[in-house]
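**Q** A structural model of the following input is requested.
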Amino acid sequence: MYDKVMESKAFIEKSLKEQPKVGIILGSGLGDLVNVIEDKVYIDYKDIPNFPQSTVKGHAGRLVSGKIGGVPVLCMEGRFHFYEGYDMKEVTYPVFVFKMLGIEKMLVTNACGGINTDFEPGTLMIINDFINLMGTNPLMGHNDERFGPRFPDMSEPYSIELMNHAKLVADKLGIDYKEGVYAGFTGPYYETAAEIRMIGRHGADAVGMSTVPETIVANYLGIKVLGISCITNMATGIQEMKHSHDRVVEIAKIASVNMCKWVEALICEL
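**A** Down below sits the predicted model:
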């Protein structure tokens, strides 16, 4: 694993103009954030040694390096999911590469379903904690101490410092947001009404099929994480209409206007 990550790192570094400071992972329909990146360089996943490939609609499948407000960033335009058939090490592989590239802060975004009835489609939610309902963990198996400790702490999976910074920036811009707990579900189907009732009773405000594995690995590696969800639909049993991925992407694109303004201002001040 370590040798593979270092091979990927060496390849990516050839295309970087300077060392990235912030890593960004974009969820379904949130690719418009790439438009605010200046001096862009694209690196297709298929060209990077040992990198998985995106198979989901709304995920472009490439890295984008450049700057946001003068801050060097490296952005994943498309992520990997457990339901695609990848194992958890493959799902989180890019986060290991981020760390080896010197990235110390990571912004992870997603499109997800709302459980908290105070939410509505288009709501932006700062993630303040997670629940892992995926039945597995990306840190299982042999531990390589060159990456991180056998038993990493998860008392602050999302950086309080970065959350507070995000709130201040949103308030300054007049962007409405909520705050809540994100539950990671395996997918690839939209949850049943009974599952949503269970997940809600466990304390989740939103549910999706990503983000949790990446958050776990980032904490293991010592990367500070900020998570922002876009509520694209209310979960089964809460909304009456049937779910569709096209609708998820559509709502995410609408909400990404505020998301882009928020993230741009946020990164400028890091």
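
**Q** rest of the way, CA atoms for contacts and neighbours
**A** OK.

**Q** using the centroid of this structure, identify the residue furthest from it.
**A** What lies farthest from the middle of the chain is E240; by CA atoms, centre = their mean that is 27.6 Å.

**Q** quick one, what contacts that residue?
**A** Under the criterion of CA atoms under 8 Å, 6 or more residues apart in numbering, E240 has no contact partners.

**Q** go with 10 Å
**A** M234 (CA atoms under 10 Å, 6 or more residues apart in numbering).

**Q** just the element for V257, please.
**A** Taking DSSP states H and E as the criterion, V257 maps to helix 245-268.

**Q** tell me the centre residue of the chain?
**A** V108 (2.8 Å).

**Q** isn't it right up against T215?
**A** Yes: contact criterion CA atoms under 10 Å: V108 and T215 qualify, at 8.1 Å.

**Q** overlap in contacts of these two?
**A** Common contact partners of V108 and T215 (CA under 10 Å, 6+ apart): V225, L226, G227.

**Q** helix/strand/coil for the residue nearest to the centre of the chain?
**A** strand (DSSP: H, G, I helix; E, B strand; the rest coil).

**Q** how near is the closest residue to Y177 other than its chain neighbours to I254?
**A** Distances taken as CA to CA, 6 or more residues apart in numbering place L124 nearest to Y177, at 5.0 Å, with adjacent residues excluded. Distance of L124 to I254, given as CA to CA, to the nearest Å: 11 Å.

**Q** please give me the structure for this one as well, since I'd like to look at both together:
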Amino acid sequence: MTEPFALAAEAADFLRSRFDVDRIDLALVLGSGWSSGADRLGEPLGDVELAVVPGFSTPVVSGHGGHLLLSRTPAGKVAATFTGRTHYYEGRGVAPVVHGVRTAAAWGAGTLVLTNGCGGLNPAWAPGTVVLLADHINLTGDTPLLGATFIDMSEAYSRRLRDLAHRVDTALPEGVYVQFRGPQYETPAEVRMAGILGGDLVGMSTTLETIAAREAGMEVLGLSLVTNAAAGLSESALNHAEVLQAGRDAGPRLAALLAGIVGEL
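**A** A predicted model of the protein is given here:
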């Protein structure tokens, strides 16, 4: 099996050759509900199916795309947008989950924007609310780090980038994201536990990618779309169709928000 960093370097070399772009400035991972913003980030420079890039595979989750889009932002930066991700619950291990992050870092990106759809614990955050991630709690019991790799996580999500996002949309709240392993949704008791631990949002992605990005020295901005009230906080049963519909309903606002933030990066 190819060593993870060597595989990321191979993927970055493939993309350099494919697009004739030596390095990128930033990367985005578009989670559930966020794909509508992919074509609003600047001048298109090309796209490629992720499945043909070394180390990547076709996303298995409905609502996730499977392409890497390259664009030049209004600020003149080159951005790579991943319209799909590998989730930890797919059972492939941690390395495939963070392969996109490591590929972006190997291609030169210094900034990473991670987005997701999630359950909300705050009753004031109705479905369609976007929340900036101030911090996270990783309940997967796993990490992408190998051996004695001690990474400072005291500012997992960049204060500078959060301030920038607030300038684009002053109404954005901030919260703590709690990642469970999945793929089952959380029980009401698990949601109550997340709240006791200090969580505001629950989901099944993002934290492992953030750890890998911080290992690579990247600044991270996290954005969560509240797609539903977390289990036990409403009378409705949870289902993935609800997540997708919330993303479609919020699509125009998400696209405008992403375009505004990327235009400032």
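
**Q** how close are the two chains, by TM-score?
**A** With the length set by TM-score structural alignment, normalised by the length of the second structure, the two chains reach a TM-score of 0.94; 259 aligned residues with a CA RMSD of 1.3 Å.

**Q** I'd like to know how far the aligned residue in the first structure for T73 of the second structure sits from E84 of the first structure.
**A** The alignment partner of T73 of the second structure in the first structure, by TM-score structural alignment, is I68. Distance of I68 of the first structure to E84 of the first structure, given as CA to CA: 31 Å.

**Q** compare the two (neighbour count), which wins?
**A** Neighbour tally, I68 of the first structure and E84, criterion other CA atoms under 10 Å: the higher count belongs to I68, 23 against 15.

**Q** pretty sure that one contacts G23?
**A** No: in this structure I68 of the first structure lies outside contact range of G23 using CA under 10 Å: 11.5 Å.

**Q** pull up the overlap in contacts between these two.
**A** Shared contacts of I68 of the first structure and G23, counting by CA under 10 Å, 6+ apart, come down to L74.

**Q** where along the stretch 51-200 of the first structure do the strands fall?
**A** Counting by DSSP state E, counting those that start in this stretch, the stretch 51-200 of the first structure has these strands, from start to end: 62-68, 71-77, 105-114, 124-133, 178-185.

**Q** deepest of those, which one?
**A** strand 105-114 (a mean of 26; mean count of other CA atoms under 10 Å).

**Q** shared neighbours, L124 and I254 of the first structure?
**A** Joint contacts of L124 of the first structure and I254 (CA under 10 Å, 6+ apart) are T232.

**Q** please identify the helix or strand for the residue nearest to G66 of the first structure when sequence neighbours are not counted.
**A** Distance criterion CA to CA, 6+ apart; nearest residue to G66 of the first structure, sequence neighbours excluded, is K40 at 4.6 Å. Per DSSP H and E: K40 of the first structure is located in strand 38-44.

**Q** in that strand, what counts as buried?
**A** Buried residues in strand 38-44 of the first structure, counted by 16 or more other CA atoms under 10 Å: E38, K40, I43.

**Q** now distance to A206 of the first structure too, for the residues you listed, in CSV please.
**A** Shown next, in CSV, are these (distance: CA to CA, whole Å):
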residue, distance to A206 of the first structure
E38, 32
K40, 33
I43, 32
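
**Q** what does V101 of the second structure correspond to in the first structure?
**A** By TM-score structural alignment, V101 of the second structure lines up with V95.
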